[in-house]
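# Need the 3D shape of this:
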Amino acid sequence: MSTSFDYRSVAQDVLSIEMRGLQQLAQYFNDDFHNACDMVLNNQGKVVVMGMGKSGHIGKKIAATLASTGTSAFFVHPGEASHGDLGMIESGDIVLAISNSGESSEILALYPVLKRRHIRIISMTGKPESNMAKLADVHLQITVPEEACPLDLAPTSSTTATLVMGDAFAVALMKARGFTAEDFALSHPGGALGRKLLLKLSDIMHSGDALPTVNQDALIRDALLEVSQKGLGMTAVVDKDMTLLGIFTDGDLRRLLDQRIDVHTTPISQVMTKNPTVATPNLLAVEGLNIMQEKSINGLMLCQDGKLVGALNMHDLLKAGVM
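Okay, the predicted model is just below:
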């Protein structure tokens, strides 16, 4: 049922309030932020993130971002920690404790045990005078002018600021480590990025009996049969040692038909494309895609030590999830 309530105006107000909160966040990228990053970067243990309620939800995301960008991290629920999960935290780990108020009783109850075990604590709160802030080794401030919630009850601006501080923390560490896209892919092998950055042309190329080839003495009709049977829309022209001499594609066929060349009597060597674009099988699939796009070609021959070893086309890359 449609009403006359101005939802969009409220949404704009929320956006404005949260943006003001984020603008204030810049002042907190200070010496404490630097020291927190240094502490984690120079530490051999893990980062154990803790938070209750909404801070816990944000904490899980921060832990996941840290873990996927080169900083070993995981989330532990403070309530569960006091009932056995504290055993997951080892000497040398660093605890990142999150609470906007800085007075989370569940987290503060763990401080004495963590201190006794010489586990350092980074707190992330909106109250620098809070117990969590004062008792931590380093405090990251996330104070915002106001919550977007008109009742000032539901954490809104504060959780957004916490999330951004966590992202800044993770990305700063990522860059300091020299963490690369290839490193990222290694921890995301099942995702699209992993496929793009880990998959090689050798993993998807056609080889052996599936590789379309004809010798240099073959007729055009023989090449057409090979193109049809192997289904790549092309065939390589090779000598007896599998040295690539040229390539013939279905596009070449269309051009030949306009020239009225007799496919039953003309050798393929007279109409093939010499010196075609090639790649090596150990090239990343995404790099092979870039070559094909730059050259405006739909197929690619793969050579190793001067010999033809494989072939693939755009459909193979699409099927593999590279594009």
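# hey, let's count contacts and neighbours off CA atoms from now on
Noted.
# now the helices: where do they sit in the stretch 51-200 of the chain?
Using DSSP state H, counting those that start in this stretch, the helices assigned to the stretch 51-200 of the chain run over residues 53-68, 78-81, 105-108, 111-116, 131-135, 157-177, 181-186, 192-198.
# closest one to L283 among the ones you listed?
In this view, the helices of the stretch 51-200 of the chain are compared for proximity to L283 by C-alpha to C-alpha, and helix 192-198 is the closest at 10.0 Å.
# any residues touching that closest one, and which ones?
181-182, 184-189, 284-286, 320-322 (C-alpha atoms under 8 Å, 6 or more residues apart in numbering).
# Just the buried positions in it, please.
For helix 192-198, burial by neighbour count (16 or more other C-alpha atoms under 10 Å) applies to 193-198.
# how about the helices of the stretch 51-200 of the chain in TSV, adding distance to I291?
Formatted as TSV, the helices of the stretch 51-200 of the chain follow (distance: least, C-alpha to C-alpha, whole Å):
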stretch	distance to I291
helix 53-68	29
helix 78-81	51
helix 105-108	54
helix 111-116	54
helix 131-135	54
helix 157-177	29
helix 181-186	19
helix 192-198	14
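# how about this one, so we can line them up?
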Amino acid sequence: MMKDFKASALRVLKIESEAVLQLQQYVNDDFAAACQLLQDCKGKVVVCGMGKSGHVGHKIAATLSSTGTPAFFMHPAEANHGDLGMMSDQDVLLAISNSGETTELLNLIPVVKRLEIPIIAMTNNSGSTLAKHADVMICIKVEQEACSLGLAPTASTTATLAMGDALAVALLDASGFSSADFALSHPGGSLGRRLLLSVADIMQQGKDIPLVSKHQTISQALFEITRKGLGMTGIQDDDGILVGIFTDGDLRRVLDKRIDIHTTTVGEVMTTGSVTTHPQKLAVEVLNLMEEYKISSMIAVNDKNQPVGALNMHMLLKAGVV
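Purely as a prediction, here's the structure:
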């Protein structure tokens, strides 16, 4: 007999999406109180849970840490055999248990209470032992599991994960945590590259900068463009100040006017008022400028408008900024 896989999958998604939507009723004063406890925490948020709650707890701890709330996961069984020493009286315990009666979690309560560590419980049972001993309880109750047997944690774990995200983002918004702060904790990822790389990290420097004097001929400028491979060259005056730029596009316009490239100086045909950048500018900002002005390369200048570097779209792509 052929099974209807799609119908089963759609039923699961419907149940789980409804479970997440039902959580809105639990974003209440207790939720706000939990956020305040976490925001006031001087140490770390210690996330604890067994089984599937533990798997979700790992993710919640990781999300909290990456969004500005230092956190780590502590396995309750291991905590009962020594790992509880990882906690300090500056921490907050975020205990996750769907039933609120997980033995390994409950065994920790006397010691946690003795250390006067605040407890935030995430459970579906307000009358549970965990909820009664917690300082704040966040309800994660769902109407039904998506498992057709009603046994495997499915909708309940999805709801727990979503509530964890709600906590993390609420704290992020309250603290003013920025995209740059996020990048600092993700330096190896593409987001880190996009947000932390400066122009100075990417640009060609020194002898690799395409530059000619305004007194040199167009043909000499073309040789510089070809030699440096950025599709353009900067034009300097006698004091080393950038006064213009000459690009492949400028060359096409020169050829249309039948100008002698061997006798005409590049200063006579250069583009003035060109868009430049500063070496300390973020590479992603330069990308935005290139897209805005529809250009593919740019000269970086210092505070005296002297060329100190050059880069193009290909270099941004290679660096992972695009």
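# ok so, going back, can you tell which of the helices of the stretch 51-200 of structure 1 is closest to D262 of structure 1?
With respect to D262 of structure 1, and counting by C-alpha to C-alpha, the nearest of the helices of the stretch 51-200 of structure 1 is helix 192-198 at 43.0 Å.
# Relative to structure 2, which residues correspond to that closest one?
Against structure 2, the aligned range for helix 192-198 of structure 1 is residues 190-196 (TM-score structural alignment).
# after superposition, how close is that stretch to structure 1?
When structure 1 is superposed, stretch 190-196 of structure 2 averages 1.1 Å from its matched positions, counting by mean C-alpha distance after the TM-score superposition for structure 1.
# For G92 of structure 1, give me its contacts.
Contacts were defined as C-alpha under 8 Å, 6+ apart; by that measure G92 of structure 1 touches 43-46, 118-119.
# Tell me where the stretch 1-150 of structure 2 has strands.
Along the stretch 1-150 of structure 2, the segments classed as strands by DSSP state E, counting those that start in this stretch run 45-49, 71-73, 92-96, 119-123, 136-139.
# who's in contact with the first one?
Counting by C-alpha under 8 Å, 6+ apart, strand 45-49 of structure 2 makes contact with 38, 54-55, 57-58, 60-61, 69-76, 87, 91-97, 105, all of which sit outside it.
# Kindly state which residue of structure 2 is aligned to G208 of structure 1.
Under the alignment (TM-score structural alignment), G208 of structure 1 pairs with G206 of structure 2.
# Quick check, that match in contact with V308.
Yes: using C-alpha atoms under 8 Å, G206 of structure 2 is in contact with V308, at 7.0 Å.
# Give me the outermost residue of structure 2 relative to its centroid.
Relative to the centre of structure 2, the most outlying C-alpha is that of T263, 53.0 Å out, by C-alpha atoms, centre = their mean.
# Assumed it was part of a strand.
No: when the secondary structure is assigned by DSSP: H, G, I helix; E, B strand; the rest coil, T263 of structure 2 falls in coil instead of a strand.
# Surely G240 of structure 2 is in contact with Q306?
Yes: under the criterion of C-alpha under 8 Å, G240 of structure 2 makes contact with Q306 at 6.0 Å.
# thinking again about what came up before, pull the number of nearby residues for the match of G208 of structure 1.
Counted by other C-alpha atoms under 10 Å, the residues lying close to G206 of structure 2 total 11.
# again with M132 of structure 1
The number of residues packed around M132 of structure 1, counting by other C-alpha under 10 Å, is 28.
# can you tell me how far the spatially closest residue to it that is not a sequence neighbour sits from Q259 of structure 1?
In this structure, M132 of structure 1 finds its nearest non-sequential neighbour in G102, 4.9 Å apart by C-alpha to C-alpha, 6 or more residues apart in numbering. From G102 of structure 1 across to Q259 of structure 1, the span is 81 Å (C-alpha to C-alpha, to the nearest Å).
# Check S4 of structure 1 too.
Looking at S4 of structure 1 against Q259 of structure 1, where the rule is C-alpha to C-alpha, the gap reads 70 Å.
# So these two - more neighbours on which side?
When neighbours are counted by other C-alpha under 10 Å, S4 of structure 1 and Q259 differ, and Q259 comes out ahead with 9 against 5.
# what do we get in structure 2 for that one?
Pairing criterion TM-score structural alignment: the partner of Q259 of structure 1 within structure 2 is identified as K257.
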